[in-house]
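1. below: sequence and its predicted model.
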Amino acid sequence: MPSVRRLCHELLERQGLTTVFGNPGSNELPFLADLPDSFHYVLGLHEGAVVGMADGYAQATGRPALVNLHAASGSGNAMGALTNAVASRTPLVVVAGQQVRSAIGPEANLSNVDAPALMKPLVGWAAEPACAEDVPRALAQAVFEAELQRRPTYLSVPYDDWAADAGDNALAVLDRRVGRAGVPDAEQGRRLAEQVAAARRPALVLGGDIDSAGLFDEAVRLAERLGGPVWAAPSQFRLPFPNRHPLFRGVLPAGIAPVCEAFEGHDLVLVLGAPVFRYHEYLPGRYLPEGTRLIQVTEDASAAARAPMGEALVADPGAVIELLVELLDAPGEPAGAFRPVPEPATAEGPRLHPEQVFAALRDEMPEDTAYVVESTSTNSSWWRQMDLRHPGSYYFPAAGGLGFGLPGAVGVALGRPDRPVVGVVGDGSANYGITALWTAAQHRVPLTVVLLRNGTYGALRWFSGLLGVPDAPGLDIPGLDFTRVAEGYGVRSRHVGGVEELRAALAERPDHPRLIQVDTALTTPS
């Protein structure tokens, strides 16, 4: 009879979860014993970085990723990063160690008396098996729940369970497969097609799920047949549409009133693969203009249920796009040429304007580069200068929690070694995930990190004005030199001054991680 550990390793191998992101403690060592040679362990030096790397890796590969955390303390350290994974609907399978069963009740050190409750309501499913024989089945459920919900799951396992016999029925779990189909039925499809065809001025709003599901090019075909404007949904974490396409109007503002204003004059708003909507700034008003209807299509049943307006169809957006493209088989008017990029703004003094940095990235990096961006105060400069035309080109912290940028970039680079990867990170956010540089160095990941140093929390300065608190303390972070920090972690680094020096550095193609620090002028997100 195989042990629980051996059976679970085989289960994970069959499900393709052989890359393990972790930071182990004593409770986790029995799970990690005798890992098959096909497994690849990626060590992170802090649990927040571990989850951020796994998040980037899972998004880049389109497959669930396995995370191994240390009991309650390690799980707690990871929760900030987990919020981003939840908001981006990343399928992470988090397995945490627990004390031996007999020690949980007396609350021995490193025990967690109610382990599943710790991670709720963040994760889509959390459990601790009632007995050792149930561990393989529960682990399979964690994998399938993550895939079906596209949301992290959490399983706490007492460490004495791994050596126990799996039991006579446990082998049945190895051959399990769980699938999902979300094609609208005939009546739903007919009704949706009629509503879209009857619209005089339709508008399209696309969410990050479009890029996550590999529907980037399909969304372009649909938009060009509809012929109306296209927005990315507010609080965007992936780019679902080429940002310089003539139909693209940018990312919707994350406030109720400005979203309503954007939809003025449109009789139908079709939202694909996004919640309705993830507002941020409190700017109250009407949800929709008078006479505007909204239809949401999403696989996320919770997002459909909680929307405050419109009608929703819980279905595969890909199937709906295919249905509508067939209906609108006439190609429509030519979309026209992509919009040109404006000349980058410049700054007074020795610092570069962020637009100059982004123009250099656009010109010097290959056009299929994947960018992991966590420089929130430069958001408007980013979209003014970049020209992104490929799927999987943009990743952003989905919940706004800092610390995704550096680890996420490492994870994306590990998941997509066939593409150049650049992390664009501000000096404020870099500190939250700085230990990911060590992992990049250890795995010799060919990652470029462009660190924009302005000496302050730029986005917070903007919010302080928006909220009427200009005298708030704690907004400046002087005295940081990330070249010295990165060198300490084993990453080659340099501090560049002018635009030409930056462009020359970006034109190099090293086979190892590097960090380029550039001093930039303070800008606002919008």
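-> Done, it's in. Residues are numbered from 1 along each chain as shown.
2. for the rest of this, base every contact and every neighbour count on C-alpha atoms.
-> Fine.
3. next structured bit after the longest helix seen in the chain?
-> Taking DSSP state H as the criterion, the chain has its longest helix at helix 71-87. Sequence order places strand 92-98 as the next helix or strand after helix 71-87, per DSSP states H and E.
4. mind listing the strands for the stretch 1-150 of the chain?
-> Per DSSP state E, counting those that start in this stretch, the stretch 1-150 of the chain carries strands over the ranges 19-22, 40-43, 65-69, 92-98, 125-127.
5. how about those in TSV, adding mean neighbour count and distance to Asp481?
-> Shown next, in TSV, are these (neighbours: other C-alpha atoms under 10 Å; distance: least, C-alpha to C-alpha, whole Å):
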stretch	mean neighbour count	distance to Asp481
strand 19-22	24	28
strand 40-43	18	25
strand 65-69	27	31
strand 92-98	28	33
strand 125-127	21	41
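6. quick one: closest of the ones you listed to Ala521.
-> Across the strands of the stretch 1-150 of the chain, Ala521 has its closest neighbour in strand 40-43 (35.4 Å, C-alpha to C-alpha).
7. quick one: end-to-end length of stretch 228-239, please.
-> Start-to-end span of stretch 228-239 (C-alpha to C-alpha, to the nearest Å) is 18 Å.
8. take this one as well and set it beside the first:
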Amino acid sequence: MPEELALRWQAARRCASEGVQLAGVPRSGRTARSIQGLMLADSAPWGVVYLSVPLDDWNEPAEDGALGLLLERAVDGAPVVPQRALDLLVGALDRASAPALVLGPGADTEEGFQAAVALAERARLPVWIAPSPPRAPFPTRHRCYQGQLPSAAGAVADILAQYDVVVCFGAPLFRYHAPSDQDFLQPGVSVYAVTDDPDEAARAPFGRICVGDPSDALVRVAATAAASDRPWPPARTLPEADTSGPPFTAEAILDAIDAGKSDDTVIALEWTSADMVRDRLTITRPKSLFYPAAGGLGWGLPAAIGLRLGCPERPVVALIGDGAMQYTTSGLWSAVRYRVPVTFVVCTNTTYRALQAFSEILHVPEGDYLDISGLGVLDIARGYGLDVHRAESLEDLTHYVRKGMTATGPRLVEILQR
């Protein structure tokens, strides 16, 4: 393997938690196609590239001509928002009487995370996270943090109605999951947004959209926006969790996990019952929470393994529902085989709650087809060779998660959810 190719593999691995892009590799490509995928990973905005390689492709030599040209290839320039477009955004923000900041996954980088905090503090902005967020791009205990926007158009419009200017970085406008007959925005609200996805810009039903790197734009806006002496946003307090049980509430389980994890912990979340209360978890640094953007089940278990492999210096905790676990249980074999130290927390409620909620909305006749009791979560995991445990108390769960911060192999704990 040429030294340059090895360096690009390392660059791609360093970018492992920045996002996912897809690069199909045709049969005729050979190793040169793989280098193209790695170059894509190393291009702004940086991100993982999935290489689809035919099984026998690695046994064939790369085309010398194509390989040589690729290794000599160079690109100048970066997809950034023009300054005149950002000037319009900053001007609207400076003139606003009640502005707000909305963040999405595109802002969850080292630079974007820090710039979002700087902008929020400089302009004293209330900060919301865009609906159905696959990341956590702002510290959840910051004085400006207001929470996660709901996933229905009318509900989002109701919250944003208290502001006159809303600036959004790194999120579509907006991703809705629940049906709504209400308008997208109420009168008097202006929205400015920065996205690195031209398709998202084309789909947006409102707003003035800039296409470019959201983190780069955040850094530039934070440096030029006017400082404000307006009152700080209202303090956000978390409601007290009901800690009785077992079984336990989602809020109590999240609090117990939060007490056991470290600030460096990366969370792979595929526990839909906890979606709207996920920010009970303390997030203090970027790239600390990952959630399937499209909402499809089966992502969380293998994603947790990949996150730990891609970022071995940070502990990983996977929060998974008992139903979601069943889609990709074979990933546990890989975790055991390669001794990937992930702590899997499986929250068992014996019901397919996501579909249960939608069956009510869609008026599906009642039945027992969403009952998934008797799965034997611990038996399944034990069969793959994991160390397993059932937490009988919240303190027990906290202790188990805390021990996982220094574990050397995969482990799984089950806790019953109300």
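-> The structure has been received and is ready for your questions. Note that the structure is predicted; figures quoted are calculated from it, not measured.
9. coming back round to it: got the strands of the stretch 1-150 of the first structure as a markdown table, with distance to Ala254 of the first structure columns?
-> Output for the strands of the stretch 1-150 of the first structure, formatted as a markdown table (distance: least, C-alpha to C-alpha, whole Å):
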| stretch | distance to Ala254 of the first structure |
| --- | --- |
| strand 19-22 | 33 |
| strand 40-43 | 36 |
| strand 65-69 | 30 |
| strand 92-98 | 27 |
| strand 125-127 | 29 |
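10. now for those strands, which one comes closest to Leu447 of the first structure?
-> Of the strands of the stretch 1-150 of the first structure, nearest to Leu447 of the first structure by C-alpha to C-alpha is strand 40-43, at 15.8 Å.
11. residues in the second structure aligned with that closest one?
-> Using TM-score structural alignment, none of the residues of the second structure align to strand 40-43 of the first structure.
12. same check, this time on stretch 425-444 of the first structure
-> Against the second structure, stretch 425-444 of the first structure falls on residues 320-339 (TM-score structural alignment).
13. ok so, going back, list the buried residues for the longest helix of the first structure?
-> Neighbour-count burial for helix 71-87 of the first structure, counted by 16 or more other C-alpha atoms under 10 Å, picks out 71-72, 74-87.
14. what's the span of stretch 348-367 of the second structure, first residue to last?
-> End to end - C-alpha to C-alpha - stretch 348-367 of the second structure spans 20 Å.
15. ok, now stretch 43-59 of the second structure?
-> First-to-last residue span, stretch 43-59 of the second structure, C-alpha to C-alpha: 28 Å.
16. confirm Ala318 of the second structure sits in a strand?
-> Yes. Under DSSP: H, G, I helix; E, B strand; the rest coil, Ala318 of the second structure sits within a strand.
17. that one against Leu269, yeah?
-> Yes. The pair Ala318 of the second structure and Leu269 qualifies as a contact (C-alpha atoms under 8 Å) at a distance of 6.0 Å.
18. any residues in contact with both of those two?
-> Gly300 (C-alpha atoms under 8 Å, 6 or more residues apart in numbering).
19. quick one, strands of the stretch 1-150 of the second structure?
-> 20-24, 48-52, 99-103, 127-129, 145-148.
20. ranges for the strands of the stretch 351-500 of the first structure?
-> 370-374, 394-395, 421-426, 447-453, 492-496.
21. how about a markdown table for the ones you listed, with distance to Ala274 of the first structure and mean neighbour count added?
-> Output for the strands of the stretch 351-500 of the first structure, formatted as a markdown table (distance: least, C-alpha to C-alpha, whole Å; neighbours: other C-alpha atoms under 10 Å):
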| stretch | distance to Ala274 of the first structure | mean neighbour count |
| --- | --- | --- |
| strand 370-374 | 20 | 27 |
| strand 394-395 | 15 | 24 |
| strand 421-426 | 25 | 27 |
| strand 447-453 | 29 | 26 |
| strand 492-496 | 38 | 17 |
